[in-house]
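S.K.: when you get a sec, could you give me coordinates for this:
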Amino acid sequence: MKHYNVIIVGGGAAGFFAAINIAQQRPDLSIAILERGNAVLTKVKVSGGGRCNVTHAEFIPSELVQHYPRGEKELLGPFHTFMTGDTIEWFESRGVSLKIEDDGRMFPVTDSSQTIIDCFLNEVEKHNVEVLKGHTVKTIQKDEDIWQLSTNQGDFSCEKLLVATGSNTKIWKLMEQIGHSIVSPVPSLFTFDINDERIKDIPGVVAKGVEVNVIGTSLTSEGPLLITHVGMSAPVILKLSAFGAIELAERNYNFDIEVNFIKSSHEDCLEELKSLKQINPKKTVFGTSQFDLPKRLWQKLVMASSIEADKKWADINKAETEALANQLTKAVFKVHGKSTFKEEFVTAGGINLKEVNFKTFESKLHKNLYFAGEVLNVDAVTGGFNFQNAWTGAFIAAQAISK
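M.R.: Model prediction:
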C-alpha cells in the first residue's frame, strides 16, 4: 500500500487546480492524482469547442451566482474568496493570458484548450505532484484518521482526500456507502428536439432577441435562439434546460414552449404590422423581412400565417394580420426530446449540498474529506460558469487542506 499526504480522485480541471495550489503552499506534502482514464483533463480539451471557456467576465459575486440553477446560495460566500478576477490572475501569473469575448465568455488568447492543459501539466511536474493514470477507484474507507483506497492497480492511503470526479456515478455510490446522500442526476445543458415545418430546412438561422416560456411552468428565458437540424439551441434554450433540468426530466422531455421571436407584446406587434401596411403597401409580405428577423425565418412565419407568397402588405386582411402577430409573439412548438449540447455534457445532481461546509468544501460527515467541481450538486448555464465553480471550490479546498 502506497501512502500519500493528499490524494485527489479525478484528473480533471478541479483535481489539477487543487493539486497545484496545495503543492505550491505545502511543498513538503506528497500529493497524488488518481485518474481512471488513460488521459487527463479530457473535458478541458473539448470545452468551448476546443478553445476552453475558462471563466466568464462577471466580477460581482451576487451577479455571478445567478448563473447557477443549483448552488446559487452556497457559492455566494466562496465567490467572495475566489472568483473571476482571481482566476484571471492565477492563469496570467503562469503565462496564460485570457481574453473577453463580446458575450462575456473568456478564453486563452491562443484560442486553444491545449494552452490550459499544458499549464496544468507543467505545474504538476514542477511541484512534483504524481499523476497516476488508469487507476479506477473501487473502494474508499476510513480507518481511524487514515483514508484507504483500493484501485485496479493497487491500494493507497492518505490523511486528506479530495474527490473531484465530476458526474461519476460510481464515485457517488462510494460516497453513499460512507454516509453521504446523492441528489439523483438528470441532464442539464441540452438542446430541444422539435419537428416543425416552421423551422424545417433552415438550420443555422439565429434570431437574436427572443423570449421562450415552457408552457405550464414558471420557466422563462431570453437571449439568442439558434435553429438546428433537430430543433432549437443557443443560450435562450440552454438556460431553460439548466434551470428546468429536474422539471423537464419529470416531463420526460415532452412539453410545449411558447416563443416570442421579437420580445414585443401581441398588441404592440399588431400596431406595428398595421403601420407596415401603410409604409409598404405594394411590397410583398413574404419578401420584406421585418423586426430584424433573419429572412428565412420571417418567410417561414409568414407561410405559417397562411399568407400567400405573392400577397402585398396592402392586401392582407385582419385575420392574416392577427395570425402573423401570433406567429411572431406567441408561437407554440412541441418539444419531443433533447440532444446533448456539443461534447459538454453537464448534469444536475451529486453530493447533497447540505452535507458540505462551503467555507472549506469539507464534508460535514467526515473530517479530511473534501469535494470540488461537479461531483457536488452544483451546475451552471453555459459560458464558463461551470469551470469557475471548479476553480473556486478547488482553491478553497486546497487552502483548507494546506493548513
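
S.K.: all contacts plus neighbour counts: C-alpha atoms, from now on.
M.R.: OK.

S.K.: for the stretch 51-200 of the chain, just list every one of the strands.
M.R.: Secondary structure of the stretch 51-200 of the chain (DSSP state E, counting those that start in this stretch): strands at 55-56, 98-100, 105-108, 130-132, 137-143, 146-151, 154-163, 182-188, 190-194.

S.K.: one more to put side by side:
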Amino acid sequence: MKKKIIVVGGGAAGFFCAANLDEKKYEVKILEQNSDVLQKVKISGGGRCNVTHACFDPRDLVKFYPRGNKELLSVFSKFQPGDTMEWFANRNVPLKIENDNRIFPESNSSQSIINCFKKEIQEKNFEIVTKTTVREIQKTENQYLVKTNIGEFIADYIIYTTGSSPKSLKILENLGHKTVPAVPSLFTFNIHDELLNELPGTSFEWAEVSIPKLKIEESGPLLITHWGLSGPAILKISAWKARELFDLNYQFEIKVNFSAETIEDAEIIFAEFKQQHPKKTIGQSKIFNVTQRFWNQLLAVSRINPEKQVAQISQKEMRSLLDQLCRKTFKVEGKSTFKDEFVTAGGVELKEINFKNMSSKILENFYIAGEVLNIDAVTGGFNFQACWSEAWLMAEDLNG
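M.R.: Got it, this is the predicted structure:
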C-alpha cells in the first residue's frame, strides 16, 4: 500500500520535490492556498524565470547566501546548478546561460518551467489542490493530521515548503520548532534627492555603494527608479544587511560612487580632458561613463552652466561636480519591494534541520525546505537553486 505524502505549499521547492518522488511508493497531494501554483516562478526574471546561476563550484556558490552558506555547502555538493540544467534538459526544457551568468529557459518564458512541473506531477498521478489553507498540523501516533479550510487530510510524511509567511511559521512553532522572525531582504532604497529627480530608468554599468554606519560596501550595476535606487549593487547590500537595516527602520545614509573611479583618479581624468578639449562646452563633454541625462542633472545640481567651456570650469566647480559623481551621500527613508519577488531573511532555525536530507530534527517524517528556512540569497537565480537542491535531497531520501 502506498504511503501518503502531503506537500504544504505549491511553490518551487514543493513542486521540485514532488516531481522527483517515486509514484510507485507514494500517493502525493500538493496543497496550495492561492488559486494558482508556482506564482513566484511565474513572475521571476520579468516573466522569463531566472532558474539558477552559472556558478558550478559549491564553495563559490555559497558565497551568494547571506544566511545558510555553511549549511548549503553539503547540499550543493550533491545537487548544484549543473544538475539543475541537466534535469530540465532531460525533460525537453533546455536552459541558457546569459552574459551576466544568470540562467533562463531558452524559450524566455517561465511558463516552460511551470508546464514542465505540471506535466511531471500529472504523469505521476499526483494531486494539486488549490485554494486550500492549512490551519494546523497535528502529530498523531504514526501520522500527521493536516487541518485545512476544506477539510482534513492524513499524511505519513509532510513536505513543508510554504514560504515564510507568519502563519506558516506559527504552525511550525506549534509543532515545537524555533524560528527567527522574518524580515524583508532584496529591496530597493527610497531616496528623495534633487540629483535623482526626473531620472527614473537611468542605469550605471558599475557603481560603488556603501553604508558607513554598517561598514559594508558593494559594487555592481545601479539603477535610478521612481522611488530612489535599485539594481544589483543595492540589492546585494539589502540582502547582506537585511536584519540590521530592519533594526534601523530603513532610515540611514549611503554613499554612492556613480563612476566607480576614486575622486583622485576622477580629478586626473577631468584635468586631462580639460587639457585636450579646452573649448568644448561642459554640457557636451563625455568625460565619464554616465548617460547624458545624468550628466546634465549633475551640472544642474552643481549649479554649472552647461554652455560653459571646459577650460573655464573653476577648481571649485570641478570639486562640486566630482563630489556629486564620486562620493554623493544620500539619506535613505524607507524601502520598496524589488519587483514582485518578495524575499525574506528569517525562518526556521537551521540547527533544527538535518541538511543531509532536509528532515526536521524535531519531528519524525517531516521535511522542510525553501524560503520557510532561515536561508536567503542575493538576486540572480540563487534563491531558486537553494529550493531545487534542498527539494532534490528530500526526494532522494524518501525514494530510498
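
S.K.: okay, the strands of the stretch 51-200 of the first structure, which one's buried deepest?
M.R.: The highest average neighbour count among the strands of the stretch 51-200 of the first structure, using mean count of other CA atoms under 10 Å, belongs to strand 55-56 at a mean of 26.

S.K.: distance to E247 of the first structure for the strands of the stretch 51-200 of the first structure - can I get that in TSV?
M.R.: Converted to TSV, the strands of the stretch 51-200 of the first structure look like this (distance: least, CA to CA, whole Å):
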stretch	distance to E247 of the first structure
strand 55-56	27
strand 98-100	33
strand 105-108	28
strand 130-132	39
strand 137-143	33
strand 146-151	37
strand 154-163	28
strand 182-188	10
strand 190-194	14
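
S.K.: so which of those gets nearest L353 of the first structure?
M.R.: Proximity to L353 of the first structure (CA to CA) singles out strand 182-188 among the strands of the stretch 51-200 of the first structure, at 9.1 Å.

S.K.: average offset between that closest one and the second structure?
M.R.: On superposition with the second structure, the mean distance recorded for strand 182-188 of the first structure (mean CA distance after the TM-score superposition for the first structure) is 0.9 Å.

S.K.: where does that strand end up in the second structure?
M.R.: Aligning strand 182-188 of the first structure against the second structure (TM-score structural alignment) gives residues 179-185.

S.K.: do stretch 111-121 of the first structure as well
M.R.: Here stretch 111-121 of the first structure aligns to the second structure at residues 108-118, judged by TM-score structural alignment.

S.K.: so how far is the matching stretch off the chain centroid?
M.R.: In terms of CA atoms, centre = their mean, to the nearest Å, the centre of stretch 108-118 of the second structure is found 19 Å from the chain centre.

S.K.: cool, and stretch 33-50 of the second structure?
M.R.: Distance, centroid of stretch 33-50 of the second structure to centroid of chain: 13 Å (CA atoms, centre = their mean).

S.K.: run through who's touching that stretch.
M.R.: 9-12, 15, 102-105, 108-111, 113-114, 130-134, 340-341, 380-381 (CA atoms under 8 Å, 6 or more residues apart in numbering).

S.K.: trace T84 of the first structure over to the second structure, please.
M.R.: With TM-score structural alignment as the criterion, T84 of the first structure matches P81.
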